[in-house]
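Novice: Here is my input, please return the structure:
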Amino acid sequence: MGRLLQLAVTFFQIGLFSIGGGYAIIPLIQEQVVERFAWVSQKTFTDIITISQMTPGPLAVNTSTFIGIQIAGIPGAVLATFGCVISGISISAFLYRLFQRYHKSEYIMEILNGLKAASLGLIISAALTILLLSFTGTSVISEIKTADWTAAVIFLCSFFVLRKWKANPVAVMIGTGIVGGVIYTLF
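Specialist: Okay, here's the model as predicted:
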């Protein structure tokens, strides 16, 4: 299978199983593009996730686009993005029809409750993956001993400032960028 077709199929499958949204999909994308196909390194994947979070638009779409560009340029970006999005559109159209028809069904409501629980688990997994990637450069929990504790302290301080004083997130990002630049440049 050609690389472009493989890219489209992979992101179609990722989009098909992306219950829970952008953050829930990160471990699935990582498993495919870093571990299974080795299209990008763990470091590149971490950089792509960071850029995807700062770029306007849905995280899954941005990540698909950036990975597609890394792998096969503009055609790769188009196919990865299309593959990721078309499955969600198809599922949404199907579910809309289903819920219109069975919106009072107790079984459908129970299925939704199960999907909510699964989504929460995927989001928590994504949050842990992002934290591990940020502090260790890998998503392997056993690598916690190699964590960048300076980055962890900066994270905790910024988290505290955001929660305690409801500071502007952009100002906190700029401030932590300056603090990180000074610390990592001097030490």
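Novice: Please count neighbours and contacts with C-alpha atoms only from this point.
Specialist: Fine.
Novice: so the residue sitting nearest the centre point of the chain, which of the three states?
Specialist: When C-alpha atoms, centre = their mean is applied to the chain, the residue found nearest the centroid is Ile26 (3.3 Å). Assigned with DSSP: H, G, I helix; E, B strand; the rest coil, Ile26 falls in the helix class.
Novice: correct me, but it touches Ala126?
Specialist: Yes. Under the criterion of C-alpha atoms under 8 Å, Ile26 makes contact with Ala126 at 5.8 Å.
Novice: biggest helix in the protein by residues?
Specialist: When the chain is parsed with DSSP state H, its longest helix is helix 59-102.
Novice: Tell me the helix or strand right after it.
Specialist: Where DSSP states H and E defines the elements, the next helix or strand beyond helix 59-102 is helix 106-136.
Novice: Could you name the helices and strands sitting against that next one?
Specialist: Helix 106-136 is packed against helix 22-30, helix 149-165, with contacts defined by 3 or more C-alpha pairs under 8 Å, 6 or more residues apart in numbering; DSSP states H and E.
Novice: Dump the ones you listed into TSV; add distance to Leu122 as well.
Specialist: Listed next are the helices and strands packed on helix 106-136 as TSV, based on distance: least, C-alpha to C-alpha, whole Å:
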stretch	distance to Leu122
helix 22-30	5
helix 149-165	22
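Novice: most packed of those?
Specialist: For those, the largest average neighbour count (mean count of other C-alpha atoms under 10 Å) is found in helix 22-30, namely a mean of 22.
Novice: One more sequence to fold, the one below, so I can look at both together:
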Amino acid sequence: MIYLNLFINFFKIGLFTFGGGYAMIPMIQELVLSNKWMDTKQMVDFIAISETTPGPLAINMSTYVGYEVAGIPGAICSTFAVALPSFIVIILVAGAYKKFKDNKVVVAVMNGIKPAVVGLVGAAVLSVAGNVFTVGNSVSKILTSDNLISLIIVITSAVMAIKKKNPVIIICIGALLGIILKFAESIIM
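Specialist: Below is the predicted model of the structure:
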């Protein structure tokens, strides 16, 4: 039964989410937290792990959740389910899009989808940021040394991303900054 649950939920996520893995984060987060498969901290950690490992974010996230919930068979089930809708849709749409790409309705649909995806990505950023920059459920403890380190890494990463630096370099520098700043903090304290 858990495999069917994983398959149906990840198939729906794959089917109804446009914009890739970042746009899927809120839906996966809702699924995971509502089923109590992980807590919020584990969720943030698994997003970070999924982002830093090779491959598409949505595949990494679904594989990780499936594995946590039902081991290797769960990972296979979730991964297959999240990828299947894209495969089916691409096969069906590829030929039709070329024929209808200048159609006013198709252009209008695409113009509506693009900002919706930006909104979903923004919601994912705010959701993850809210969990990164708070301690427990307390907003009053937002200015901790860990959060200051995180803020420095966020700002550095954003500046590098705006300057079109390679994402692998940004991730490696973020990891290096985390190590350096945490090490420096332990020496000072």
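Novice: sorry, back to before: do you know which of the helices and strands packed on helix 106-136 of structure 1 lies nearest Ile48 of structure 1?
Specialist: Ile48 of structure 1 lies closest to helix 22-30 among these, at 10.7 Å (C-alpha to C-alpha).
Novice: That closest one vs structure 2, average offset?
Specialist: Once superposed with structure 2, the aligned residues differ from helix 22-30 of structure 1 by a mean of 0.7 Å; criterion: mean C-alpha distance after the TM-score superposition for structure 1.
Novice: Check which helices and strands that helix is in contact with.
Specialist: On a contact count with 3+ C-alpha pairs under 8 Å, 6+ apart, helix 22-30 of structure 1 meets helix 3-16, helix 59-102, helix 106-136.
Novice: Just the residues contacting the shortest one, thanks.
Specialist: I take that to be helix 3-16 of structure 1. Under the criterion C-alpha atoms under 8 Å, 6 or more residues apart in numbering, residues 25, 28-29, 32, 64, 68, 72, 75-76, 79-88, 91 lie in contact with helix 3-16 of structure 1.
Novice: which one of the helices and strands packed on helix 106-136 of structure 1 lies closest to Leu95 of structure 1?
Specialist: For those, the distance to Leu95 of structure 1 is smallest for helix 22-30, at 19.0 Å, taking C-alpha to C-alpha.
Novice: picking up where we left off before, list buried members of the contacts of helix 3-16 of structure 1 by neighbour count.
Specialist: Among these, the ones that count as buried by 16 or more other C-alpha atoms under 10 Å are 25, 28-29, 32, 64, 68, 72, 76, 79-85, 87-88.
Novice: Measure how buried the residue mapped onto Asn111 of structure 2 from structure 1 is and give me the count.
Specialist: Structural alignment places Asn111 of structure 2 opposite Asn113 in structure 1 (criterion: TM-score structural alignment). A count of neighbours around Asn113 of structure 1, defined by other C-alpha atoms under 10 Å, yields 12.
Novice: rewinding a little: quick one: the longest helix of structure 1 aligns where in structure 2?
Specialist: So helix 59-102 of structure 1 sits over residues 57-100 in structure 2, by TM-score structural alignment.
Novice: Mean per-residue distance, the matching stretch versus structure 1.
Specialist: Taken against structure 1, stretch 57-100 of structure 2 registers an average deviation of 1.0 Å after superposition, with mean C-alpha distance after the TM-score superposition for structure 1.
Novice: Can you give the distance from that stretch to the centre of its chain?
Specialist: In terms of C-alpha atoms, centre = their mean, to the nearest Å, the centre of stretch 57-100 of structure 2 is set 14 Å apart from its chain centre.
Novice: Deepest in the core, which of the helices and strands packed on helix 22-30 of structure 1 is it.
Specialist: helix 3-16 (a mean of 20).
Novice: Now that one on structure 2. Mean distance?
Specialist: Compared with structure 2, helix 3-16 of structure 1 is 0.8 Å away on average (mean C-alpha distance after the TM-score superposition for structure 1).
Novice: Give me the angle between that helix and helix 22-30.
Specialist: Interaxial angle of helix 3-16 of structure 1 relative to helix 22-30 (axes from the mean of the first three to the mean of the last three C-alpha atoms, to 10 degrees): 140 degrees.
Novice: Measure how helix 3-16 of structure 1 sits relative to helix 59-102, angle-wise.
Specialist: Put simply, helix 3-16 of structure 1 runs at 50 degrees to helix 59-102, going by the same axes, to 10 degrees.
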